[in-house]
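> Generate coordinates for the sequence data below:
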Amino acid sequence: MHELSLAMDLVEQLTEVAARENASAVTGIHVVIGAMSGVERIPFEFAFPEAARNTPMEGAVLNIEEVPVVIRCSDCCLETEIHNLLMVCPWCNSVSVEVIQGKEFIIKSMEIR
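So this is what the prediction gives:
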């Protein structure tokens, strides 16, 4: 399961941060998952507690913020959210677009004690 390895990587990174901060536990984690990141929310939510077992993250509240795909058109400069994965500007129908949001999978914050 792809999400389990991502959850294990997340736990490893946050364990290092918690150790640097002399934290005894991580009580909350806020991650941002883009719609095109390849990370599925529900499997990730199930994988996280398993990855966090016997670590400072065990029992931490996992808050997931999902962000939509936003594209920018190179021809008309429109920035817009898209809900399908058709990479076409809805204003001018150009296919010369770039994804400016929606590919991310990032740690936004963590709460420690």
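
> Only C-alpha atoms from now on, for both contacts and neighbour counts.
OK.

> tell me which strands and helices the host helix or strand of Ala51 is in contact with?
Using DSSP states H and E, Ala51 falls within helix 41-52. The criterion is 3 or more Cα pairs under 8 Å, 6 or more residues apart in numbering; DSSP states H and E, and the helices and strands that helix 41-52 contacts are helix 2-20.

> I'd like the structure of this one too, to check against the first:
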Amino acid sequence: MHEMSVALAVVEQVTEAAERAGDVTAVRSVRLRIGELAGVAPDALSFCFELACAGTLLEGAELVTEPVAGRARCTSCAHEWAVGMPPRLTCPGCGGTRTDLCTGRDLQIAAVEWEDGTPAPAGAPIQEEC
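Got it, this is the predicted structure:
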């Protein structure tokens, strides 16, 4: 299950950040930005996140997901549009097929809240965008 590997990566990255911060005793919440084209099912990820957090600093932490819409830009006419699902990658403006996907593949830790209420620094993307 892809969502389990994502959940484990999030737990690992947040745990490493907590260790670098020093005296963090627990994590209250983790907010993730998830693109509609990232191939991650938020419900499945929530289930896997709870399992991955067991026995760690993140046990009991809330997972908050923030959806990111997929958007593309035509390289010929510069028209930009929401690609939707399934993704429409042909330009609705000129019919061109040379497009750049601008957003929608995002998978990033956007925020973490430590037990003391102090927000942690935003994390790096779990998966880099092209």
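
> Mean distance between the helix holding Ala51 of structure 1 and structure 2 after superposition?
Overlaying structure 2 shows helix 41-52 of structure 1 at a mean distance of 0.6 Å from the equivalent residues (mean Cα distance after the TM-score superposition for structure 1).

> buried stuff in that helix?
By neighbour count, with 16 or more other Cα atoms under 10 Å as the criterion, the buried positions of helix 41-52 of structure 1 are 41, 44-45, 47-49, 51-52.

> try stretch 68-82 of structure 2
Within stretch 68-82 of structure 2, the residues scored as buried using 16+ other Cα under 10 Å are 68-74, 80-82.

> ok, so what distance separates the residue positioned nearest the centre of structure 2 from Leu37 of structure 2?
For structure 2, the residue whose C-alpha lies nearest the mean C-alpha position (Cα atoms, centre = their mean) is Leu107; its distance is 2.7 Å. Distance, Leu107 of structure 2 to Leu37 of structure 2, by Cα to Cα, to the nearest Å: 10 Å.

> repeat for Gly22 of structure 2
To Leu37 of structure 2, Gly22 of structure 2 is 36 Å away according to Cα to Cα.

> Could you check which of those two is surrounded by more residues?
Leu37 (21 against 8; other Cα atoms under 10 Å).

> is it true that the more buried one touches Gly70?
Yes. Under the criterion of Cα atoms under 8 Å, Leu37 of structure 2 makes contact with Gly70 at 6.4 Å.
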